[in-house]
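>>> Pasting the sequence and the predicted coordinates here, then a few questions.
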Amino acid sequence: MADFLWMAPRKNELPIPEGFPKGKRLLDTKGVAAVLGVSIREIDRMIERGQLPVPKKLGTQRRWLEKDIIAFIDKL
């Protein structure tokens, strides 16, 4: 199920180490939007409506635990 969430590393991004536990990755807004097939603005709307889990803040950046997005998809 979680294999479809793998994304090719972007520029200046390290690949995921072999054996890294599934569900422990952090996804950025673009990654979540790509997985769900929606725009970044729709991600913002879904957060405002309480449909998506609130992201963790890392400075000014928002990140979601992969397992939280998987749980969201499983509830659909």
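Thanks, I have the structure now. Numbering: from 1, shown residues only.
>>> From here on, just use CA atoms for contacts and neighbour counts.
OK.
>>> ok, Val32 - how many residues close by?
21 (other CA atoms under 10 Å).
>>> Tell me the secondary structure of it, please.
helix (DSSP: H, G, I helix; E, B strand; the rest coil).
>>> list the contacts for it?
For Val32, the contacting residues are 43, 64, 69, by CA atoms under 8 Å, 6 or more residues apart in numbering.
>>> list the contacts for the last one?
Applying CA under 8 Å, 6+ apart, one finds that Ile69 lies in contact with 32, 52-53.
>>> Name the nearest of those relative to Val38.
Nearest to Val38 among the contacts of Ile69, counting by CA to CA, is Val32 at 8.5 Å.
>>> Pasting the second one now:
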Amino acid sequence: MDDFIDAKTFAKKFGMSVRKLDYLIENGDVPRPIKIGNSRRWSIAELEQWISQKLEEAKLPPSK
């Protein structure tokens, strides 16, 4: 089973407020969380994959 982190931990790890994280979620800029009870959680494995993808995208030359 995957390990999960909550919104507060996610926001702290990326140097932002939970409110900013909420904004990014609504805009589709970060992976959507899963709901466990009343809590929002992210799979650490999924976040690591998302980070790797974003790093690869940053390396690509801009398209013309």
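Perfect, I can see it now. Keep in mind that what you see is a predicted model, and the values were worked out from it rather than measured.
>>> How alike are these chains, TM-score-wise?
TM-score for the superposed chains, counting by TM-score structural alignment, normalised by the length of the second structure: 0.74, backed by 54 aligned residues with a CA RMSD of 1.5 Å.
>>> Looking at the contacts of Val32 of the first structure, which are in strands?
Among the contacts of Val32 of the first structure, the ones falling in strands (DSSP state E) are Trp64.
>>> re earlier: which of the contacts of Ile69 of the first structure also appear as contacts in the second structure?
Using both residues aligned by TM-score structural alignment, their matches' CA atoms under 8 Å, the second structure keeps these contacts from the contacts of Ile69 of the first structure: Pro53.
>>> Output the contacts of Ile69 of the first structure as JSON lines; include the columns distance to Ser39 of the first structure.
Formatted as JSON lines, those follow (distance: CA to CA, whole Å):
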{"residue": "Val32", "distance to Ser39 of the first structure": "9"}
{"residue": "Leu52", "distance to Ser39 of the first structure": "14"}
{"residue": "Pro53", "distance to Ser39 of the first structure": "16"}
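>>> The first structure: which residue goes with Phe10 of the second structure?
Superposed on the first structure with TM-score structural alignment, Phe10 of the second structure falls opposite Val32.
>>> for Arg32 of the second structure, that is, sorry about that
So, by TM-score structural alignment, Arg32 of the second structure is matched to Val54.
>>> contacting residues for its match?
47, 64.
>>> how much space between it and Phe72 of the first structure?
The gap separating Val54 of the first structure from Phe72 of the first structure is 12 Å, by CA to CA, to the nearest Å.
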